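> coordinates only, sequence not included:
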């Protein structure tokens, strides 16, 4: 496994393990579990290894961030009757029909989309996304209030919230102290929504995904890894 050591790069602590071998050059790897390993030629000093890791600090920080991009690519949706859609972790069948008024209802395992004019996939998509957004505004606000209680002891303020469609992230936390949540998160269970919100709230104290960040998140939400794994299952 090698020897343990660490360096400080900016405000980030980078722990790593290093080992010596008959290789000719220094090499470094960042793994999906965010661990860092260094391989060094025999006889390389600890100081030389430290300096090497420090020079690669920016690359390591970026790799940690890249590994955190855990939102899978979503499949193409057709918005036709019989298609499966999710809401708060449950699957519902889409049912599109023509009626007297434009409505969307979640009832008995179905998402019923009633269209006053001719029902088309394009119209159903617009109506369903509007329905998701209306419910996301209420539920995300509720979960933000709950999650903020969890982080109060860390002195993290209650941020303003924005909801929008995002391509590759579930959420973000801006330098202005605003949390942005992906509209698609409304399809996941509340426990996963809470994970994303708590994750982003932690960025008020630690901007990068380094060891200090994960330590803080674990202290506030000890089961965050299980929630994160479950979230991946609902990214459709």
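Good, I have the coordinates. These numbers come from a predicted model, not from an experiment.
> going by C-alpha atoms from here, please, whenever you check contacts or count neighbours.
Fine.
> and residue 78, which of the three is it?
Remark: residue 78 carries the secondary structure label coil [criterion: DSSP: H, G, I helix; E, B strand; the rest coil].
> against residue 165, how distant is the spatially closest residue to it that is not a sequence neighbour?
Nearest non-adjacent residue to residue 78, counting by Cα to Cα, 6 or more residues apart in numbering: residue 121, 6.7 Å away. Computed with Cα to Cα, to the nearest Å, the distance linking residue 121 and residue 165 is 19 Å.
> and what of residue 106?
Where residue 165 is concerned, residue 106 sits at a distance of 21 Å (Cα to Cα).
> thought residue 163 was touching residue 137?
Yes: the criterion here is Cα atoms under 8 Å, and residue 163 meets it with residue 137 at 7.5 Å.
> okay, one more to line up with it:
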């Protein structure tokens, strides 16, 4: 049986998690017996092995994390490029963002707050220019349409008819 790290809390169910650093976490209710936890882990051994192997392969094939110097360079590039793109597209779209911020977010390239402040990840600068324009226009569209409904996509398509092809450049 695979060794695991046990985290007890006031939850009602058992849960398994494989972390990015290939540890097996088991989350369990406070009063559940160790025998039942061990039986749960043993019954999920195949799942654990499969997902551990997938995580190990991801870890091997993943590029090394960027250095602080690389992040600083990406931030500088973003601060040089994005304000101009936002100004250009917001004039073309007749919208006005209330602010612009550059972050080091890893999960999303851009966001638009409820108060119409835009936020972009510096890692967007690793994408082609067509993809950068897509993210800028996408977030500016959120000033008019706060959700991803049909009207949002109609608006996005009005300014970037090829947005679906551009989206593929982000992956």
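Looks like it came in fine. All of these numbers come straight from a predicted model, not from anything done at the bench.
> the residue nearest to residue 78 of structure 1 touches residue 77, doesn't it?
No: between residue 121 of structure 1 and residue 77 no contact is recorded; they are 9.5 Å apart, counting by Cα under 8 Å.
> of the two, give the one with the bigger neighbour count.
Taking residue 121 of structure 1 and residue 77 together and counting by other Cα atoms under 10 Å, residue 121 has the greater number of neighbours (15 against 12).
> what is the aligned counterpart of residue 36 of structure 2 in structure 1?
The equivalent of residue 36 of structure 2 in structure 1 is absent (alignment by TM-score structural alignment); it sits in a gap.
> residue 36 of structure 2: neighbouring residues, count only.
Other residues within reach of residue 36 of structure 2, judged by other Cα under 10 Å, total 12.
> now swap in residue 29 of structure 1 and tell me
Residue crowding around residue 29 of structure 1 was assessed by other Cα under 10 Å; the count is 14.
> same deal with residue 55 of structure 1?
Neighbours of residue 55 of structure 1 under the rule other Cα under 10 Å: 12.
> off-centre distance for the longest helix along structure 2?
Criterion DSSP state H: the longest helix present in structure 2 is helix 68-93. Taking Cα atoms, centre = their mean, to the nearest Å, one finds helix 68-93 of structure 2 lying 19 Å from the centre of the chain it belongs to.
> ditto for stretch 121-134 of structure 1
Centre-to-centre, stretch 121-134 of structure 1 and its host chain are 24 Å apart (Cα atoms, centre = their mean).
> same deal with stretch 89-104 of structure 2?
Centroid separation between stretch 89-104 of structure 2 and its chain, computed with Cα atoms, centre = their mean, is 20 Å.
> may I see the buried residues of it?
By neighbour count, and taking 16 or more other Cα atoms under 10 Å as the criterion, the buried residues in stretch 89-104 of structure 2 are 89-90, 93, 95-97, 101-102, 104.
> nearest to residue 42 of structure 2, of those residues?
Distance to residue 42 of structure 2, by Cα to Cα, is smallest for residue 104 among the buried residues of stretch 89-104 of structure 2, at 39.5 Å.
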